[in-house]
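[1] predicted structure and sequence below. I'll ask about it afterward.
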Amino acid sequence: AALNRLEEIARLLESGEAPLEESLALYEEGMKLIEFCNTKLNEAAKKVQKLTRNSEGEFQTEPLDSAESPSSDTEN
């Protein structure tokens, strides 16, 4: 639902038809939704584990390397 609303906000802002006051409100709502989505994505990334084989050929799990997990590139 949050991602759908974010896409809707992007369409509204890109159309340029919204008045300035409404555009500012949409922008603020969009920024809050981006933060929400990033938080959810980071929480999900913490739950992901990598399946590997040990030296005996048995499967084991280990945490996904932080370099492989999604980062918050949108944060300044």
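    Looks like it came in fine. This structure is a prediction, so every number in the text was calculated from the model and none was measured. Numbers count the residues shown, from 1 in each chain.
[2] CA only for contacts and neighbour counts going forward, please
    OK.
[3] so in this structure, which helix runs the longest?
    Of all the segments assigned as helix in the chain under DSSP state H, the longest by residue count is helix 20-47.
[4] included below, for side-by-side comparison, is a second structure:
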Amino acid sequence: MAEKKMNFEQAMDRLDEIVRQLERGEAPLEEALSLFEEGTKLVKKCSAQLERAEQKVSKLLAGPDDTVQEKPFSGEAQE
């Protein structure tokens, strides 16, 4: 599957597979370097997708007059 066509979940699955292969230590040097390079690209791709998703997330809170106000998501739980 081409890296550009992968969705986030597919990229994470592939990254997990690469990590398992590298941890086994059975790949020849050239293959290990290629896997490492592919993994690095996937990490960058996933990080960028997460950053874009975080920017889109907003938390809805009830306003003082019972209207709904949209507030940026801070990532921290508020009581």
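    Yes, it's here. This structure is a prediction, so every number in the text was calculated from the model and none was measured.
[5] before we move on, back to that, so the longest helix of structure 1 aligns onto which residues of structure 2?
    Matched against structure 2 by TM-score structural alignment, helix 20-47 of structure 1 falls on residues 29-56.
[6] same deal with stretch 56-63 of structure 1?
    Mapped onto structure 2 using TM-score structural alignment, stretch 56-63 of structure 1 covers residues 65-72.
[7] what does the matching stretch contact?
    When contacts are taken as C-alpha atoms under 8 Å, 6 or more residues apart in numbering, the neighbours of stretch 65-72 of structure 2 outside the stretch itself are 57, 58, 59, 60, 61, 62, 63.
[8] could the residues you listed be laid out in a markdown table, adding neighbour count?
    Putting the contacts of stretch 65-72 of structure 2 into a markdown table (neighbours: other C-alpha atoms under 10 Å) gives the following:
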| residue | neighbour count |
| --- | --- |
| 57 | 13 |
| 58 | 14 |
| 59 | 11 |
| 60 | 12 |
| 61 | 12 |
| 62 | 10 |
| 63 | 10 |
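[9] and the residues you listed, which is closest to residue 36 of structure 2?
    Ranked by distance to residue 36 of structure 2 (C-alpha to C-alpha), these are led by residue 57 at 31.4 Å.
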